[in-house]
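J.: This is a predicted model, with the sequence first.
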Amino acid sequence: MSDSFKDILPHTEAGVMTITLNRVDKKNSLTAAMYAAMADALEAAQADAAVRVVVIQGHETIFSAGNDIGDFLNKPPAGMDSPVFRFLRGIATFPKPLLASVCGPAVGVGTTMLFHCDLVYAGDNAAFSMPFVNLGLCPEAASSLLVPQMLGYHRAAEALLLGEPFMAEAALEVGLVNRVVPPMEANGVAQSVARKLAAKPISSLVETKRLMKKGQQQMVLQQMDEEGASFGRMLGEPAAREAFGAFMQKRRPDFSKV
């Protein structure tokens, strides 16, 4: 069994596909193989008429620490057909209801993917952060567009420029999550709502989602492309090299000369 099939567990039951991040020993940090597995699962869910709803979930202690830095440095995204961009486009264009259950840290893409979900349920231990600037990089997943839209510019600037965590109650206040519950209950709540949605007419669900997202989907995809180009360029620049070098050497980065 390949690592991607151990680390990403898709399971379909009663019209609901659940995609479980299952690399808890590595804080559910995401590798290229995991992105590919998630992209494949979304494509399969879109094509399968028996799948009416998708839920992405982690563990009650951790949703995702973001990219696996070692894997990311060894296999940086090579163009817009790379696994990470396949996954990001997949969640941005997924036509059926897409839910997430988030407990513990949700770092980087662990947070930005949520802006593409229709419903998000969080444990009261959830901590959301987008520390791209701290890595010498820029936002991804169209978060430079979607975060200001949801949070307002000043709170978005605080989240994206400082990159510091904000907790579940703050996420509830700005509308990033629908409900905050005890961590042991979050996955169950998301599953319960998913089953409720799966019992509704799929044509109505899909058309309602299409109409809600129609006005900005092209903007989202364009923003993803622009962010991706900037992200790839910045990945080879001195600030990112210093940030990743400091991470691997377990020291504080020094940006005074970059």
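T.: Ah, there it is.
J.: Going by C-alpha atoms from here, please, whenever you check contacts or count neighbours.
T.: Noted.
J.: Would you tell me what the next helix or strand after the lengthiest helix in the chain is?
T.: Ranked by residue count under DSSP state H, the longest helix found in the chain is helix 217-235. With elements assigned by DSSP states H and E, the helix or strand that comes after helix 217-235 is helix 238-249.
J.: Give me the nearest residue to the residue positioned nearest the centre of the chain, chain neighbours excluded.
T.: Compute the mean C-alpha point of the chain, and by C-alpha atoms, centre = their mean the closest residue is residue 113, 2.5 Å away. Spatial nearest neighbour of residue 113, excluding adjacent residues (C-alpha to C-alpha, 6 or more residues apart in numbering): residue 141 at 6.7 Å.
J.: Below is an additional structure, to be compared with the one above:
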Amino acid sequence: MTTEDVLLTADTDGVRTLTLNRPKSYNSLTVELKERLLDALRAAAAEDTVRAVVLTGAGKAFCAGQDLKEHVGLLQAGDSAPLRTVAEHYNPIVRTIVRMPKPVISAVNGSAAGAGAAFAYASDLRIAATSASFLMAFANVGLGPDSGASWTLQRLVGYGRAAELMLLARTVDAEEALRIGLVGEVVPEGELAERAQQVAARLAAGPTAAYARIKDVLTTAAESTLDEALAAEDAAQAALGATADHSEAVEAFVAKRPPNFTGA
């Protein structure tokens, strides 16, 4: 494991775990942390040895969103950086998570608020500890959502529920998050890291080329017509049918043995 102050990076069995590491500030997002996270996500996307990614937080919180102390301090100092952070940091981070050609799992420990919650929404899978909670509090400070939450949240829970959570700025605990489909699984606090690694390791051992195309066609279908979605599926199947992983899966099925996927 290498420590980069505000971000921890660990690699195990093809899984790269990125841990937001400002526990005393509930992993709130400073400029430094946002830049480190964006660089780390882009590196994970580009490295063939990384086959799945886990995003989590150190301490008692997943991520409290924007570090408001830094935000206010920069504005008071006449620095315009806070006004550019959506375009320069949050939007690229979410694009990188959504377009990552490999699965991304958010292991949500404690509070996930604002942009922090949005990062979890953008992930492919969300596993929550019993202590987890989600909050979209933008309306409380006279702002609208950012970090892609307007796009991701309603695709998880529907327009009506997303509007309720954003307009009323209501906290969702782990039990409700599971019930409304915001997360896929809730586990005891002490089992979160292990469970996230188990799921990520399973994905890392799978047909990652297929996972990349599955993510791609799902994103395409979310913003296209039926005919466009069918065309994207057709193109994906044609490409994947020529992969070594598909051939291996067919041979393994005939031989009645587990397939050995390489991502090729």
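T.: Nice, thanks for sending it over. Treat the numbers as computed from the prediction; the structure is a model and nothing was measured.
J.: Could you check how many residues crowd around residue 107 of the second structure?
T.: A count of nearby residues for residue 107 of the second structure, using other C-alpha atoms under 10 Å, gives 30.
J.: which residues sit in contact with the residue opposite it in the first structure once aligned?
T.: Under the alignment (TM-score structural alignment), residue 107 of the second structure maps onto residue 101 of the first structure. By C-alpha atoms under 8 Å, 6 or more residues apart in numbering, residue 101 of the first structure lies in contact with 55-58, 120-123, 186-187, 190.
J.: residue ranges for the strands of the second structure, please.
T.: Here the second structure has its strands, by DSSP state E, at 2-4, 7-12, 15-20, 52-57, 61-63, 104-108, 111-113, 125-129, 133-135, 172-173, 185-187.
J.: Give the buried residues for the longest helix of the first structure.
T.: Buried residues in helix 217-235 of the first structure, counting neighbours by 16 or more other C-alpha atoms under 10 Å, are found at 220-221, 223-225, 227-228, 231-232, 234-235.
J.: Show residues contacting it.
T.: 77, 80, 89, 92-93, 136-142, 144-146, 240-241.
J.: Can you select the buried ones from those residues in ChimeraX?
T.: Listed next is the ChimeraX selection for buried residues among those, using 16+ other C-alpha under 10 Å:
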select :77,89,92,93,136,137,138,139,140,141,142,144,145,146,240,241
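J.: So which of the contacts of helix 217-235 of the first structure belong to helices?
T.: 89, 92-93, 144-146, 240-241.
J.: Go through these and name the one nearest residue 159 of the first structure.
T.: When those are compared for distance to residue 159 of the first structure (C-alpha to C-alpha), residue 144 wins out at 10.6 Å.
J.: corresponding residue for the closest one in the second structure?
T.: Under TM-score structural alignment, residue 144 of the first structure pairs with residue 150 in the second structure.
J.: show me what contacts that match?
T.: With C-alpha under 8 Å, 6+ apart as the criterion, no residue contacts residue 150 of the second structure.
J.: Now do it against residue 157 of the second structure, distance only.
T.: As judged by C-alpha to C-alpha, to the nearest Å, residue 150 of the second structure and residue 157 of the second structure stand 11 Å apart.
J.: is it true that residue 55 of the second structure touches residue 19?
T.: Yes. In this structure residue 55 of the second structure lies within contact range of residue 19 using C-alpha atoms under 8 Å: 6.0 Å.
J.: where do the helices sit along the stretch 151-264 of the second structure?
T.: With helices called from DSSP state H, counting those that start in this stretch, the stretch 151-264 of the second structure shows them at 159-167, 174-179, 192-204, 208-222, 226-240, 244-255.
J.: quick one on the thing from earlier: quick one, which of the strands of the second structure is packed in tightest?
T.: A comparison of the strands of the second structure by mean neighbour count, using mean count of other C-alpha atoms under 10 Å, puts strand 61-63 on top with a mean of 31.
J.: what's the mean deviation for that strand versus the first structure?
T.: Compared with the first structure after fitting, strand 61-63 of the second structure has a mean deviation of 1.0 Å; criterion: mean C-alpha distance after the TM-score superposition for the first structure.
J.: Tell me the spacing between residue 26 of the second structure and residue 232 of the second structure.
T.: Separation of residue 26 of the second structure from residue 232 of the second structure (C-alpha to C-alpha): 40 Å.
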